[in-house]
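Asks: Here is my input; please provide its structure:
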Amino acid sequence: MSLNKLNQLYMAVVMDHASHPHHKLALPDATTSVELHNVSCGDDIRAFILMKDDKVQQVSFTGNGCTISQASASMMTDALAGLTKTEAVAGCEAFFQLVMGKQISTKAKAWLGDAEILGSVAEFPARIKCATLAWHAAQEALEGGN
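Replies: I've put the predicted structure just below:
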C-alpha cells in the first residue's frame, strides 16, 4: 500500500471515530470512573468501567477534546470491552508502548484493533498526551478509580 493510501486510511479511521465516537456516554452503573485533563491542550476525558466477574462488561467515556483524543477514546472503548481486568491493563500498557514508538506483540495488536493505527502518533510527541489521555483514565479506573 502506498504511503498516500495509508495516510488516507489513517485519516478516515481517525475522523470516523472522532465524528461518530463509539460508547460516548456516561455509564451510571459503572464500577469505577476516572476523569483526567490534558492541561497542554485542554482535553477532558472521563472513562467509565463496569466490571463483572473480572471482565470489562462495558466501557464508555465522556468529555471533549481534539480529534486525536476523541478518536482514541472511542477506539479505547472498543478495545477494552470484554477483556479481563489483567488483559485490559495489559492492553493499556501496550497502547502506551505503541504510541511511544515501541514494538508490541501480535496479541496486543489484536486487542487494540483500530487503535493500532494511532502508533504513528509517536512521530508527533506533542500529540502523545492527546492519544493516551483516555487510556490513562481507563487504566486508573481498572486499578480502582473513584
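Asks: alpha carbons only for contacts and neighbour counts from here, please
Replies: Will do.
Asks: quick one: contacts for the residue positioned nearest the centre of the chain?
Replies: The centre of the chain sits closest to residue 76, judged by C-alpha atoms, centre = their mean, with a distance of 3.0 Å. Contact analysis of residue 76 by C-alpha atoms under 8 Å, 6 or more residues apart in numbering lists 112, 115, 134, 135.
Asks: If we use 7 Å, what do you get?
Replies: 115, 135 (C-alpha atoms under 7 Å, 6 or more residues apart in numbering).
Asks: Contacts for stretch 127-145, please.
Replies: 32-36, 38, 45-47, 49, 68-69, 72-73, 76, 85, 89, 92, 96, 99, 121-122.
Asks: Pull out the buried residues from the residues you listed.
Replies: 32-36, 45-47, 49, 68-69, 72-73, 76, 85, 89, 92, 96, 99, 121-122 (16 or more other C-alpha atoms under 10 Å).
Asks: one more, for comparison:
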Amino acid sequence: MGLAKLNQLYREVVLDHSQHPHHKGKLPEANGELELRNPTCGDVISVQVQINDNKIEKLYFEGSGCTISQASASMMTTALTGQPVEHARELITDFSNLIMGKEISEEAEDELGDAAVIGTVAEFPTRIKCAALSWHALDELLEKKEAEKNG
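Replies: Predicted structure coming up:
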C-alpha cells in the first residue's frame, strides 16, 4: 500500500474511533478501574474492566483528550474485550512495541485490528504518550488485579 493511501487509512480509522468511540462510558459492573493522566497534552483516561474467570468480559473507558488518545482507547477496548488476561497483556506489549517503531508478528498485528494502524504514531514521538495512555492504564490495572489475586 502506498504511503498516501496508508496515511489516508490512518486518518479515517483514527477519526472514526475518535468521533464514534467503542465502549466509552461508565461500566457499572466493573471490578477494576484505574485513571491515568498525560500532563504533556492534558489527556485523562479512566479504564474500567470486568474480569471473570481470568478473562476480560467487558472493557470501557471514560475521559477526555486529544483525538489520538481517544481513538487509541476505543481501539484498545475493541481489541482486548473477550481476551484472557495473560493474552491481553501480551497484546499490550505488542502495541507498545509497535508504537515505539519495533516490528511485531503479523498475527499480533491482526489481533490488534484497528489499533495496529495507529502504530505509525512512532513517527511522531510527542504523540506516543497519547496513543499509549489507555493501554498503560489497563496494563497497570491488570498487574494490580493479579497482585491482589496472588495475595
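Asks: Now the TM-score, please.
Replies: In this superposition the chains share a TM-score of 0.96, using TM-score structural alignment, normalised by the length of the first structure; 146 aligned residues with a C-alpha RMSD of 1.2 Å.
Asks: List the superposition-based mean deviation of the host helix or strand of residue 34 of the second structure with respect to the first structure.
Replies: Element membership for residue 34 of the second structure, per DSSP states H and E: strand 32-38. Between strand 32-38 of the second structure and the corresponding residues of the first structure, superposition yields a mean separation of 0.3 Å, by mean C-alpha distance after the TM-score superposition for the first structure.
Asks: Just give me how far that strand sits from the chain centre.
Replies: Distance, stretch centre to chain centre, for strand 32-38 of the second structure: 12 Å (C-alpha atoms, centre = their mean, to the nearest Å).
Asks: ok, which stretches of the first structure are strands?
Replies: With DSSP state E as the criterion, the first structure has strands at 32-38, 43-52, 55-64.
Asks: And the first one, what does it pack against?
Replies: Counting contacts by 3 or more C-alpha pairs under 7 Å, 6 or more residues apart in numbering; DSSP states H and E, the secondary-structure elements packed against strand 32-38 of the first structure are strand 43-52, helix 125-142.
Asks: Switch the ones you listed over to TSV; also include distance to residue 27 of the first structure.
Replies: As requested, these are exported to TSV (distance: least, C-alpha to C-alpha, whole Å):
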stretch	distance to residue 27 of the first structure
strand 43-52	6
helix 125-142	13
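Asks: now for these, which one comes closest to residue 3 of the first structure?
Replies: Residue 3 of the first structure lies closest to helix 125-142 among these, at 20.6 Å (C-alpha to C-alpha).
Asks: Can you report how many residues neighbour residue 90 of the second structure?
Replies: Per other C-alpha atoms under 10 Å, the neighbour tally for residue 90 of the second structure reads 13.
Asks: now do residue 66 of the first structure
Replies: For residue 66 of the first structure, the tally of surrounding residues (other C-alpha under 10 Å) stands at 16.
Asks: sorry, back to before: quick one: closest of the helices and strands packed on strand 32-38 of the first structure to residue 17 of the first structure.
Replies: Nearest of those (C-alpha to C-alpha): helix 125-142, 12.6 Å.
Asks: That closest one vs the second structure, mean deviation?
Replies: Looks like 0.5 Å for helix 125-142 of the first structure (mean C-alpha distance after the TM-score superposition for the first structure).
Asks: How far off centre is that helix?
Replies: Using C-alpha atoms, centre = their mean, the offset of helix 125-142 of the first structure from its chain centre is 7 Å.
Asks: Could you tell me the angle between it and strand 55-64?
Replies: The directions of helix 125-142 of the first structure and strand 55-64 differ by 130 degrees, with axes from the mean of the first three to the mean of the last three C-alpha atoms, to 10 degrees as the criterion.
Asks: And helix 125-142 of the first structure, what's buried?
Replies: For helix 125-142 of the first structure, a neighbour-count test (16+ other C-alpha under 10 Å) marks 127-142 as buried.
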